[in-house]
Every structure is written in C-alpha cells, then in structure tokens.
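Enquirer: Below are the sequence and a predicted model; questions follow.
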Amino acid sequence: MIRKPRQITPYADRDLDCQAALEDAFQQMVRLAITSGWDKIEAITALQELAFAHLSTEDDNMRITLAILQAGLTKH
C-alpha cells in the first residue's frame, strides 16, 4: 500500500515523501523485471524512460491547454 501525503496542500519535502511512498513499489517492479529476465540496469533505465515520457506528455498537455485558453481569451 502506498502512503498518502501528510496533507492535501503543498508542504516542504512533499516530493521526498512521495519518493519514499513509492520506493517499495519501485523496488517490486525492478524485482519483477529481473525475475522476467531483464537485468537491474535495464529495468531501472526503462522505468526512468517511462517516467520521462509521462512527464513529457503532461508537459505537452499543459502547453496545449494553455494555448487553447489563451486563444479563447483573445477572441473576447
């Protein structure tokens, strides 16, 4: 089970708390990959690349949303 944040609103070290909360699940995914025949570095690298790809997608989505909002504001 993944721990919840200490509070809903932002706080100092929230990012570190999230990392700590996800650590066990991360290690479990690495172990599963190793059990399936991947080596540890391949598994960790793949997880890193997946994370970067998801961040890029989120960034793209945010840019598109902002562009749409700006276009809507300039029409009025």
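Expert: Alright, I've got the coordinates. Numbers count the residues shown, from 1 in each chain.
Enquirer: Only C-alpha atoms from now on, for both contacts and neighbour counts.
Expert: Noted.
Enquirer: V30: how many residues sit nearby?
Expert: Using other Cα atoms under 10 Å, the number of residues around V30 comes to 21.
Enquirer: Contact partners for it?
Expert: By Cα atoms under 8 Å, 6 or more residues apart in numbering, V30 lies in contact with K40, A43, I44.
Enquirer: Which strand or helix spans the second one?
Expert: When you say that, I think you mean A43. Using DSSP states H and E, A43 maps to helix 40-74.
Enquirer: one more structure, for comparison:
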Amino acid sequence: MINPPRRQGEYLDREIDCQEAMEPGFQAIVDCMEEAGWTRREIMRSLRRLVAADNMTQKENAKVEAQLAIARAMVRAGRPL
C-alpha cells in the first residue's frame, strides 16, 4: 500500500514523504526484474536512464511552455510573431 501525504498542500518534507512512499514500489520492480533474470547493475542503470529521460522531457516541455507564453504575449500586444 502506498502511504498518502501527511497533509494536503505544500509542506517542507513533502518530497521526502513521497520518496519514502515510492520505495516499496521500486523495490518490488527490482525484485520482479531480478526474478526475470536481469542483473541489479542492469536494473539500476535502466532506472537511472528512465529518470534522466524524464528530466530531459521536463526541460524540453518547460522550453516549449516558455516559447508559447512569449508567443501569446506577442499576439496580445499585437506584435507579429
């Protein structure tokens, strides 16, 4: 079972609570992968690559959002793109 946040809204240790809630799930994934024959080294490398890919996606999405905000502002100001 995944533990919910201690309280709603933002609070100082919310990210730590989230990490703690995720740990059993990640351990279950690693256990299943090992049972299927993957080595711990391969599993950890793959998890790191998934995190890196997600980080890259978030950065690219932020760039696109910024470009869209600039374009919207220019349209509202009546300036050509």
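Expert: Received, thanks. These numbers come from a predicted model, not from an experiment.
Enquirer: re the thing from before, which of the contacts of V30 of the first structure show up in the second structure as well?
Expert: Checked against the second structure using both residues aligned by TM-score structural alignment, their matches' Cα atoms under 8 Å, the contacts of V30 of the first structure keep these contacts: K40, A43.
Enquirer: Switch the contacts of V30 of the first structure over to a markdown table; also include neighbour count and distance to Y11 of the first structure.
Expert: Output for those, formatted as a markdown table (neighbours: other Cα atoms under 10 Å; distance: Cα to Cα, whole Å):
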| residue | neighbour count | distance to Y11 of the first structure |
| --- | --- | --- |
| K40 | 15 | 33 |
| A43 | 18 | 31 |
| I44 | 17 | 28 |
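Enquirer: ok, of the contacts of V30 of the first structure, which one's closest to A12 of the first structure?
Expert: The shortest approach to A12 of the first structure among the contacts of V30 of the first structure belongs to I44, at 27.1 Å (Cα to Cα).
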